[in-house]
Every structure is written in structure tokens, then in C-alpha cells.
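Structure here, sequence nowhere to be found:
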């Protein structure tokens, strides 16, 4: 089945170019010029991914992204070089990636496919990472053949990391998704304590983890360092 992509930009020339590029690659494309229209179309059309400009009329890109994350729709931001601070904020509220304008279309296509690949992995009932087997339907975790007991909160954290497999997830995004509050008091410590508990349960050496990696200044990542 062809993947559906929603393009959101207030410049018609960019929308026309992006529409041509993605249609040539076999995507089903829809496009809008306003942020409020993007939320309406995404809710009704349910795209597989959204390419989102930051500076938009109606709702800005950051506000739109918050709505899309609630719909479990992945977002890649388009940004100008003078929007670095907003891009960081965009990633914190749930954006998966960003591409700077003027963009290289091959790079954009690769980033879209990478995000869709991560999303497809998460859509399956079972995810295997190294010797870990995560069953999202049964909410179970096995290391080799042994079941690992996780609390509901710990398993939810693992789900958040699995959705961005092999890519770091910010502490802010973990807080917002798991605890529904990105401004939780002492939030960094809350995440750190839970990550420590998860590592003790699934890592042979929690001090030198194989699966839950801390990317300093960026966030936490689910991966398998032995396969890198």
C-alpha cells in the first residue's frame, strides 16, 4: 500500500516542488498552506507522515506538531537556518527529525524513509533488539528466554524508546509522553531513576549498557551496541 504524506508550508512553490518529488517516488500526497488546516486534514486523512514548516499562519508548526504527536503521526520539520532554537523546541515537543532549507531532495527522501521505517517497526506486535524481545500487545519483555518484569511505567518508557528505535529520545519527550507533563518538577531525575531501574533489569552490566544508551545532552536511545 502506498504511503500517505501530508505537506504543510505557506509557500506554494515549495509545496509544488515537494508534491512533485514525493509523487515521483510513489507517495500519495496532500498539501495545505495553514497550520489549522494541517490539523484538520491530518485528523480526517490520517497520513503516515507529515512534512511541516515552522512559520505558518493559523497555528505555527510547533503547535501543529503537538496535535500530530497526540494522533501518533510522525513529523519532520522544514526549517530555515535562523530557526535553530525553534527546531530544538520542535524536537522536544515530539518532532522526529528536521531538514534545513534550501533542502537536498535526496536527503529529505532518505530522512522520510528512515522515520517511516522506525514507525513500521513499532507497528508490529513484537520487536526484537539483539537478545531482547518486546511484545507490545502482551506488554511483556524477554531477555533470551527469561521474562523480565517491568512496571507499567517502565514498559511505557520502553515503548517510547522503541518508537524511535536507534535514535535518541529527549527527556522532555519521555516526560510528556509517559507522565503527560513536560514541565514535571525534577523531571530529569525522575527519568534517570526509571532508566536506572530498567537497565538493572535487562543489562548484564548497567554501568556499560548494551541496549539503553544515554546520548549526553540529547536523550536516551534503544539500540544494540553489538550490532553497530
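Cool, got the structure. Quantities reported herein were computed from a predicted structural model and do not represent experimental measurements. Numbers count the residues shown, from 1 in each chain.

Please make it C-alpha for all contacts and neighbour counts, starting now.
OK.

List the residues that contact the residue nearest to the spatial centre of the chain.
The centroid of the chain falls nearest to residue 96 when counting by CA atoms, centre = their mean (3.9 Å). Residue 96 sits next to 74, 75, 76, 115, 164 when contact means CA atoms under 8 Å, 6 or more residues apart in numbering.

One more to weigh against that first structure:
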């Protein structure tokens, strides 16, 4: 694997979810860094200009800044965001997608669906 493997930021307040997604992405040949909150992610994003993940897997409901607030703060970055949530509310889904989310997945999600969403967001899928 080359050093230019895309990095995916995984932002979720549930440690077991972060670990599972990191392991899953790693098994698909992708690098992942995990963050326990939107605040923690944005602190790194804002303080280290060279840190720019190729994609973000972002939980909707977290203590502190929620996923939609993080998405709003990153609106000008152009980084694709894939939302994951255990509480699928249609208004939240519509808001996230209308604000440019690459995908919106309900937990528990199928591993292959998440990998496909990430690969699509990163333009890694070869297509038909």
C-alpha cells in the first residue's frame, strides 16, 4: 500500500463503533483516524492545516457539536461526509443530504454498504 492511501476520519462518540469502523476500513485498504467528538475532530482540523482527511464518517448525534453542526463548519472544505446514525429522522436526513452529504446510513448498517459509500465518496469505485 502506498503512502498516498486516502485517510478517512471517523467521528463517533461510541468507542466500539469507532473501533469497528476503523477495522472495517483498514480491511478495505483504507487508513482511518478516529475522534470521539465533533469538537475533538474540528480542533485537529483547525489547528493542523496539513490535516485534511479525504472523507469523514460522521455520527449525527453526539455530545457537544452534533454531526450537522460539524458538517456546517466544514461546508467550504469540499470534504465528502458520510453520516451514520441510530436515530433516523427524516428531517435530519433531508437537512444532511441537502447540505451536501455523500451518504446517510442508519446504524446498524451493512459493512459492504459503508465501504461502498466511502469508496464512492473517494472516487475509488471503478464503476460498471
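Perfect, I can see it now. Please read these numbers as outputs of a predicted model, since none were measured by experiment.

Mind checking the TM-score on these two?
After superposition, the two chains reach a TM-score of 0.84 (TM-score structural alignment, normalised by the length of structure 2), with 118 aligned residues with a CA RMSD of 1.5 Å.

Mind checking which of the contacts of residue 96 of structure 1 land in strands?
Per DSSP state E, strands hold the following members of the contacts of residue 96 of structure 1: 75, 76.

What lines up with residue 12 of structure 1 in structure 2?
Alignment note (TM-score structural alignment): residue 12 of structure 1 maps to residue 15 of structure 2.

before we move on, back to that, now the residue nearest to the centre of structure 1: how far from residue 56 of structure 1?
19 Å (CA to CA, to the nearest Å).

in structure 1, which spans are helices?
12-24, 35-45, 61-70, 84-92, 105-123, 152-163, 171-178, 187-202 (DSSP state H).

and residue 3 of structure 1, which of the ones you listed is closest to it?
Among these, helix 105-123 comes nearest to residue 3 of structure 1, with 9.0 Å by CA to CA.

List the buried residues in the closest one.
Across helix 105-123 of structure 1, burial judged by 16 or more other CA atoms under 10 Å covers 108, 111, 112, 115, 116, 118, 119, 121, 122.

Throw those into a markdown table and include distance to residue 195 of structure 1, thanks.
Listed next are those as a markdown table, based on distance: CA to CA, whole Å:
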| residue | distance to residue 195 of structure 1 |
| --- | --- |
| 108 | 32 |
| 111 | 28 |
| 112 | 29 |
| 115 | 24 |
| 116 | 26 |
| 118 | 21 |
| 119 | 22 |
| 121 | 22 |
| 122 | 20 |
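
Need the max-distance pair from those.
Farthest pair in the buried residues of helix 105-123 of structure 1, by CA to CA: 108 and 122, 21.5 Å.

so how far is stretch 171-180 of structure 1 from its chain's centroid?
12 Å (CA atoms, centre = their mean, to the nearest Å).

Where does it end up in structure 2?
Going by TM-score structural alignment, stretch 171-180 of structure 1 sits over no part of structure 2.

And for stretch 214-226 of structure 1?
So stretch 214-226 of structure 1 sits over no part of structure 2, by TM-score structural alignment.

I'd like the distance between the corresponding residue of structure 2 for residue 70 of structure 1 and residue 99 of structure 2.
By TM-score structural alignment, residue 70 of structure 1 lines up with residue 76 in structure 2. For residue 76 of structure 2, the distance to residue 99 of structure 2 equals 11 Å [CA to CA].

ok so, going back, switch the helices of structure 1 over to a markdown table; also include distance to residue 134 of structure 1.
A markdown table is the format used below for the helices of structure 1 (distance: least, CA to CA, whole Å):
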| stretch | distance to residue 134 of structure 1 |
| --- | --- |
| helix 12-24 | 33 |
| helix 35-45 | 29 |
| helix 61-70 | 22 |
| helix 84-92 | 25 |
| helix 105-123 | 10 |
| helix 152-163 | 9 |
| helix 171-178 | 18 |
| helix 187-202 | 12 |
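
Can you tell me which of those is nearest to residue 5 of structure 1?
helix 12-24 (8.2 Å).

Okay, angle between the closest one and helix 105-123 too, please.
Going by axes from the mean of the first three to the mean of the last three CA atoms, to 10 degrees, helix 12-24 of structure 1 is angled at 60 degrees with respect to helix 105-123.

List the contacts of helix 12-24 of structure 1.
So helix 12-24 of structure 1 is in contact with 7, 8, 9, 28, 29, 30, 31, 33, 105, 109, going by CA under 8 Å, 6+ apart.
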